[in-house]
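Q: Next come a sequence and a model predicted from it.
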Amino acid sequence: MRSLLAALLFTLSLAAPAMAGESVEIKTLEEGASSPPASVDELAWLVGHWKGSGLGGQSEEFIAPPLDGQMIGAFRQTKADGSLWFYEFYQIVEDQGSLVMRIKHFNPDLTGWEEKDDYVAFRLVETSENAVYFDGLTFKMTGPDEMRAAVVLEGDKTASFIYNRVSP
């Protein structure tokens, strides 16, 4: 399923390549390696409403505070012409003493990309004071109200995002 998502995003992003020089490091979890211990409380810095650019259009994230071992979020992506492209709904959840980010993707009419009970999962690789590295997906604070994100699309292709906090 992850390769299907990567192929879809790669195809969609051909007209909007990642911004050169604007990406953050993306880390991967070695095959067979375990994710390190972590809690969603360590990611409270992600909370807020974020707007920015990525994939050649406008990107927007809404991330709720930790509650009962989970954080939830929503992502909205527009095309360069301002029309809605797709949505993501996700959770960052404590799982076996570590963290997993689970994402479901939707078209503007809310038809899903993944099957009904499926989602794309990104296992935790590492956390730091201002960054979280999931396997193929990174969020990193680069200023008091600036965040950058990057995700692996296919092979060595990546998409980069630059966000500014609209509200906490």
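A: That came through fine.
Q: use CA for all of it now, contacts and neighbours both
A: OK.
Q: What are the boundaries of the strands in the protein?
A: Secondary structure of the chain, counting by DSSP state E: strands at 48-54, 57-63, 70-78, 84-95, 98-106, 120-127, 131-134, 137-143, 146-154, 157-167.
Q: For residue 7, which of those is the nearest?
A: Closest to residue 7 of the strands of the chain, according to Cα to Cα: strand 146-154, at 6.2 Å.
Q: Run through who's touching that closest one.
A: Contacts with strand 146-154, where a contact means Cα atoms under 8 Å, 6 or more residues apart in numbering, come from 3, 5-7, 9-10, 23-26, 136-142, 158-165.
Q: before we move on, the earlier item: any chance of the strands of the chain in JSON lines, plus distance to residue 40?
A: JSON lines is the format used below for the strands of the chain (distance: least, Cα to Cα, whole Å):
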{"stretch": "strand 48-54", "distance to residue 40": "15"}
{"stretch": "strand 57-63", "distance to residue 40": "12"}
{"stretch": "strand 70-78", "distance to residue 40": "6"}
{"stretch": "strand 84-95", "distance to residue 40": "7"}
{"stretch": "strand 98-106", "distance to residue 40": "7"}
{"stretch": "strand 120-127", "distance to residue 40": "11"}
{"stretch": "strand 131-134", "distance to residue 40": "11"}
{"stretch": "strand 137-143", "distance to residue 40": "14"}
{"stretch": "strand 146-154", "distance to residue 40": "18"}
{"stretch": "strand 157-167", "distance to residue 40": "20"}
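Q: Second structure follows, compare the two:
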Amino acid sequence: MHLFTNSRFRALRRLASFSLVVFCSFLMAPTVFAQKGSLSDVAFMEGRWRGTFNGGPIDAAWAAPEGDNLPGFMRMMKDNKVTMYEMLIFEQTEQGPIVLVKHFKPGLIGSEEKDQSDRYSFIEAKKNQALFEKSDGQVRIIYEKRSDNQLVIQRGKKEGGKWAFVDLFVFNRVK
């Protein structure tokens, strides 16, 4: 009497194959799914930067990461008058860094409700580049240091099922 018939052997082989796939998935999971990111992924932004936007200068400054945060600031001007201020705070969370953004009109009048801010979650990072997605999933932002003296912020929207990015702000380092 055979302990294993052909059908039992095939079932046992399928179970072994399935078990091997599951086991390998667990081994690979930490490298594939664990990219939470940290503030060190955006530390390249530190410094003072200047560019042009909408016919006027735009200034930006970011402090070095310290503790659980990295604060930043932007000032947009036209015809020698401020058109908007923007506060950007990168905060470290257990899920990775987030970006909190508040906009202010001249006179420091908030654009968002006082207890609200735009919120972006970390997606991934490469050397001198970090990708974040707005909480509504409609916008992605890439922060990229293209050289020691150039920092670019790109804005992405989905077009035809793919993300399309354009340079939103191009900054040069202020020395």
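A: The structure has been received and is ready for your questions. Predicted, not measured: the structure shown is a model, and the values here were computed from it.
Q: how about a markdown table for the strands of the first structure, with distance to residue 113 of the first structure and mean neighbour count added?
A: Below are the strands of the first structure laid out as a markdown table (distance: least, Cα to Cα, whole Å; neighbours: other Cα atoms under 10 Å):
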| stretch | distance to residue 113 of the first structure | mean neighbour count |
| --- | --- | --- |
| strand 48-54 | 20 | 21 |
| strand 57-63 | 18 | 21 |
| strand 70-78 | 14 | 20 |
| strand 84-95 | 10 | 19 |
| strand 98-106 | 5 | 20 |
| strand 120-127 | 10 | 21 |
| strand 131-134 | 21 | 22 |
| strand 137-143 | 19 | 20 |
| strand 146-154 | 15 | 21 |
| strand 157-167 | 18 | 20 |
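Q: Enumerate every residue touching the spatially closest residue to residue 37 of the second structure that is not a sequence neighbour.
A: Among residues not flanking residue 37 of the second structure along the chain, residue 96 sits closest, at 5.0 Å (Cα to Cα, 6 or more residues apart in numbering). Shown in contact with residue 96 of the second structure (Cα under 8 Å, 6+ apart): 36, 37, 38, 121, 122.
Q: In the first structure, which of those still touch?
A: Retained in the first structure (both residues aligned by TM-score structural alignment, their matches' Cα atoms under 8 Å) from those: 36, 37, 38, 122.
Q: now the second one: how far from residue 45 of the second structure?
A: Okay, so that is residue 37 of the second structure. Remark: distance between residue 37 of the second structure and residue 45 of the second structure (Cα to Cα, to the nearest Å) = 15 Å.
Q: for the third one, same thing?
A: The gap separating residue 38 of the second structure from residue 45 of the second structure is 14 Å, by Cα to Cα.
Q: before we move on, what about residue 158 of the second structure?
A: 26 Å.
Q: so how far is stretch 48-64 of the second structure off the chain centroid?
A: Here the centre of stretch 48-64 of the second structure is set off from its chain's centre by 19 Å, with Cα atoms, centre = their mean, to the nearest Å.
Q: Residues in contact with that stretch: which ones?
A: Residues from elsewhere that reach stretch 48-64 of the second structure, judged by Cα under 8 Å, 6+ apart: 43, 45-47, 70-80, 151, 169-175.
Q: try it again with 7 Å
A: 43, 45-47, 70-79, 169-174 (Cα atoms under 7 Å, 6 or more residues apart in numbering).
Q: same question, stretch 78-87 of the first structure
A: Residues outside stretch 78-87 of the first structure that contact it (Cα under 7 Å, 6+ apart): 56, 57, 58, 59, 75, 76, 77, 105, 106, 107, 108.
Q: just stretch 13-21 of the second structure next, same as before
A: Stretch 13-21 of the second structure has contacts (Cα under 7 Å, 6+ apart) with no other residue.
Q: Swap in 10 Å and give it another go.
A: Here stretch 13-21 of the second structure makes contact (Cα atoms under 10 Å, 6 or more residues apart in numbering) with 7, 8, 9, 10, 11, 12, 22, 23, 24, 25, 27.
Q: Output those in TSV; the columns should cover distance to residue 130 of the second structure.
A: Converted to TSV, the contacts of stretch 13-21 of the second structure look like this (distance: Cα to Cα, whole Å):
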residue	distance to residue 130 of the second structure
7	52
8	51
9	50
10	48
11	47
12	46
22	31
23	31
24	29
25	26
27	26
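Q: Roughly how far does the equivalent of residue 147 of the first structure over in the second structure sit from residue 101 of the second structure?
A: Under the alignment defined by TM-score structural alignment, residue 147 of the first structure corresponds to residue 151 in the second structure. Distance from residue 151 of the second structure to residue 101 of the second structure, counting by Cα to Cα: 18 Å.
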